[in-house]
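[1] give me a 3D structure for the following:
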Amino acid sequence: MNRQLEDGERVVGTEVLHGGSTAEMRRLTVGAPDGSTRDLVLRSFVAPCHRERAEDWLGREVGALTVLAGTGVPVPGLVAADPVAAHAEHPSLLMTHMTGRTVLNDEGVETRVPLLARQLVAIHAVRPAERPPKYEALTTADTVVTPAGARTAAWAAAIDVIRGPAPPYEGRFLHRDFQPGNVLFDVGSADPAGARITAVVDWAAASWGPADLDVAHCSANLALLHGPEWGLRFAQAYEAAGGVLAAAVSERRYWLVRDALASSEEVRPVSRTWREAGRPELTERAVEQRLDAYVTALMDATADDWGCPPPQAGEPRR
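    A predicted model of the protein is given here:
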């Protein structure tokens, strides 16, 4: 750490940052001889189960922060990285501190969703000289966890959807964990309409794949945080912001269902993280019920619900 500081600088304060589920985050206040200070953030993979993948995750994050520097996408500046703990106690990444904070409450969601959509469109517009690794699906038909009391017919149909091969797609630069917990907002204004995004963080899963998959991931998180209807609305907001999704209903459903079902395996840790962040009503059971309602809504949705263009004459609806 010290080798990354300027001459005469030293760490004069530390603060644990909460909200991350795979890495420990600390805000470091660095003091200079002239009395000025600056803030850095140290991201460290401490748990043995996460250290195993730390080199891959940190490699992806270093690549993403390097690619995105100067693009207009608000991301932390890369200071240093030690993916294999050659110089630090744990695999770590040091970056600049970004202003703002995550906002997970229901108030103002109707204002934040278009901002999230526009930001994701900007991310997908990035064309890196070197592509990051291909996306990971995160679930299979055999690992889905159907919640107790769920509508079994809808879940069986949803699981059948992802048994088939992935639809063809045009690759895009993906965040792969783009969701409200990884977006910082300026909350200086008491008026939710005055919100603006100050940073997109946690690029450890940066990938190459379909834009639909990033949209599906954010949609699932919005559905569980704010209600199933927000999952469908996010796809509409993404298109309204200029984003392009799969044209066929069957293809949109595939990606949306795939990431919704992946959420079934993470209900316990995700709901705990949200409760710790100030949403005590989001118990494990409450999140399961929202997920059930969302999966059912996805299986019932039509082309009109997603704003898909109508098929051309003689072309069947898919």
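
[2] rest of the way, CA atoms for contacts and neighbours
    Fine.

[3] shouldn't Glu229 be in contact with Ala220?
    No: using CA atoms under 8 Å, Glu229 makes no contact with Ala220, being 10.2 Å away.

[4] any shared contact partners between those two?
    Taking CA atoms under 8 Å, 6 or more residues apart in numbering as the contact rule, Glu229 and Ala220 both touch Tyr294.

[5] so which of those two has more stuff around it?
    Each of Glu229 and Ala220 has its neighbours counted (other CA atoms under 10 Å); Ala220 has more, 29 against 17.

[6] against Leu5, how distant is that one?
    41 Å (CA to CA, to the nearest Å).

[7] Leu65 now?
    Per CA to CA, Leu65 is found 20 Å from Leu5.

[8] over to Ser263?
    Ser263 is 40 Å from Leu5, by CA to CA.

[9] sorry, back to before: neighbour count winner among Leu65 and Leu5?
    Leu65 (22 against 14).

[10] which strand or helix spans that one?
    Per DSSP states H and E, Leu65 falls inside helix 54-68.

[11] buried sites along whichever helix or strand comes after that helix?
    Where DSSP H and E defines the elements, the next helix or strand beyond helix 54-68 is strand 78-82. Residues of strand 78-82 classed as buried by neighbour count (16 or more other CA atoms under 10 Å): 78, 80-82.

[12] hmm, Leu17 is touching Ala23, no?
    No: using CA under 8 Å, Leu17 is not in contact with Ala23; the gap is 10.3 Å.

[13] another one to check against the first:
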Amino acid sequence: MTDHDEAAAVRPLTLAWVTRHLEAGERIVRTEALHGGITAEMRRLTIATRDGGTRDLVLRTFVNVEHAEDWLSRETCALALLTGTGVAAPGLVAVDPTAAHCEYPSLLMTHLAGRTVLVDEGVEGRVPLLARQLVAIHAVRPAERPRGYVALTTADTVVVPKGADAAAWAAAIDVIRGPAPPYEGRFLHRDFQPGNVLFDVPPSRPAGVRITGVVDWAATSWGPADLDVAHCSTNLALLHGPAWGLRFAEAYEEAGGVLAAAASERRYWLVRDALASSEEVRWVSQPWREAGRAELTTRVVEERLDAYVTALMDALS
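    Predicted coordinates:
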């Protein structure tokens, strides 16, 4: 077995566990660290098969993560649920949520073709695809509902960026002081954003871009469709500019999605997610820079968040 880089090396107990879940005669011939995740280590494992070919698996490892067992349990349930639904997600191979066999809680799953695309070029074509994919996710009707959504941000935990529009942020914070609006529950990904969506972009025909899969189902929840839409909107605003954050809700409705009827209710969810990002700018922007968006420094992302919150308050007032 060869490692693509030092970070790709699989720990001994975990390696033995993975090996036990391979087919007879198979062996790991290459490992590669996958970058872009925030909470977990990701590795791509190339497996030599008995017929002389290869296949790939993905190993997801939570190292010293407080809620790893809960997240892995939810992801396991989600992957099982999504089998056969038309929503392309990894297939479950094995899971060790309590680290009974591995050094740390781990998940082994099939590898999906495609790659994340975070560049500005072509965003106008990807946004409708993202919207249609999210509508399909929200159409899933699980026999057993996942846990209700969790929104940890409060008016007291929001971090107002330096130099931000004080009046706009004060008004936004007032929005989330009130109770959450009533909603019709939907199956939520809860972290649906470009970093968790894989695309196939033909080099000779960029306009033929298509989504090949959605990954990272650890936060699967039950809640308002508006919350997933708001989360993707915030990420688009920070990645590509506030206008794309505002555009995504429109694209979702154009794709057949249904959002809260009242403008005040839509504003609540959009504002809540934007303010939640204020507490995580540093952690959110780092994997984007590692993926090639070097210009997205913490300060630049803070400025975009400020512009987006201001735009939300102006557009929805």
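
[14] neighbour-wise, which of Leu17 and Ala23 of the first structure wins?
    Ala23 (20 against 13).

[15] would it be right to say that Phe187 of the second structure lies in a helix?
    No: per DSSP: H, G, I helix; E, B strand; the rest coil, Phe187 of the second structure lies outside any helix segment and is strand.

[16] quick check: the equivalent of it over in the first structure vs Leu256 of the first structure, distance?
    For Phe187 of the second structure, the aligned position in the first structure is occupied by Phe173, per TM-score structural alignment. Applying CA to CA, the value for Phe173 of the first structure to Leu256 of the first structure is 18 Å.

[17] how about Asp305 of the first structure?
    Relative to Leu256 of the first structure, and taking CA to CA, Asp305 of the first structure is found at 13 Å.

[18] same check, this time on Glu9 of the first structure
    Glu9 of the first structure sits 48 Å away from Leu256 of the first structure, going by CA to CA.

[19] ok, these two, which is more surrounded?
    Leu256 (25 against 18).

[20] who are the contact partners of Phe110 of the second structure?
    Rather than Phe, residue 110 of the second structure is Thr. For Thr110 of the second structure, the contact set (CA under 8 Å, 6+ apart) comprises 56-58, 90-93.

[21] no, scratch that, I was asking about Gly256 of the second structure
    Taking CA under 8 Å, 6+ apart, one finds 132, 135 in contact with Gly256 of the second structure.

[22] counterpart of it in the first structure?
    Matched to the first structure by TM-score structural alignment, Gly256 of the second structure sits across from Gly242.

[23] and for Val271 of the second structure?
    Match for Val271 of the second structure (TM-score structural alignment): Val257.

[24] what's the helix or strand for its match?
    Using DSSP H and E, Val257 of the first structure maps to helix 249-263.

[25] how much does that helix stray from the second structure?
    Compared with the second structure after fitting, helix 249-263 of the first structure deviates on average by 0.2 Å (mean CA distance after the TM-score superposition for the first structure).

[26] relative to the whole chain's centre, how far out is that helix?
    Distance, stretch centre to chain centre, for helix 249-263 of the first structure: 16 Å (CA atoms, centre = their mean, to the nearest Å).

[27] contacts for it next, please.
    So helix 249-263 of the first structure is contacted by 137-140, 144-145, 158-159, 161-162, 166-167, 212-213, 215-217, 219-220, 245-246, 291, 294-295, 298-299, 302-303, 306, 308, 317-318 (CA under 8 Å, 6+ apart).

[28] also stretch 215-226 of the second structure?
    Taking CA under 8 Å, 6+ apart as the rule, stretch 215-226 of the second structure contacts 71-75, 78-79, 89-90, 138, 145-149, 183-191, 196-198, 258-260, 266, 269-270.

[29] would you list every one of the strands in the first structure?
    Secondary structure of the first structure (DSSP state E): strands at 10-17, 24-31, 37-44, 78-82, 92-96, 171-174, 183-186, 196-200, 207-210.

[30] what's the closest non-adjacent residue to Leu118 of the second structure?
    Pro194 (6.7 Å; CA to CA, 6 or more residues apart in numbering).

[31] in contact with that neighbour, which residues are there?
    116-118, 130, 232, 235-236.

[32] relative to Ala261 of the second structure, how far out is it?
    Distance of Pro194 of the second structure to Ala261 of the second structure, computed by CA to CA: 26 Å.

[33] swap in Pro224 of the second structure?
    Pro224 of the second structure is 12 Å from Ala261 of the second structure, by CA to CA.

[34] and these two? Which one has more around it.
    Neighbour tally, Pro224 of the second structure and Ala261, criterion other CA under 10 Å: the higher count belongs to Pro224, 23 against 9.

[35] now the more buried one: how far from Pro181 of the second structure?
    Computed as CA to CA, the Pro224 of the second structure to Pro181 of the second structure distance reads 10 Å.

[36] who touches the counterpart of Ala99 of the second structure in the first structure in this structure?
    Matched to the first structure by TM-score structural alignment, Ala99 of the second structure sits across from Ala85. Going by CA under 8 Å, 6+ apart, Ala85 of the first structure touches 91-92.

[37] how about the one 5 residues further on?
    By CA under 8 Å, 6+ apart, His90 of the first structure lies in contact with 44-46, 51, 84.

[38] now with 10 Å?
    43-47, 51, 54, 82-84 (CA atoms under 10 Å, 6 or more residues apart in numbering).

[39] Ser189 of the first structure touches Gly108, doesn't it?
    No: applying CA atoms under 10 Å as the test, Ser189 of the first structure and Gly108 come out as separate, 11.9 Å apart.

[40] between these two, what contacts are shared?
    Common neighbours of Ser189 of the first structure and Gly108, using CA under 10 Å, 6+ apart, are Ala195.
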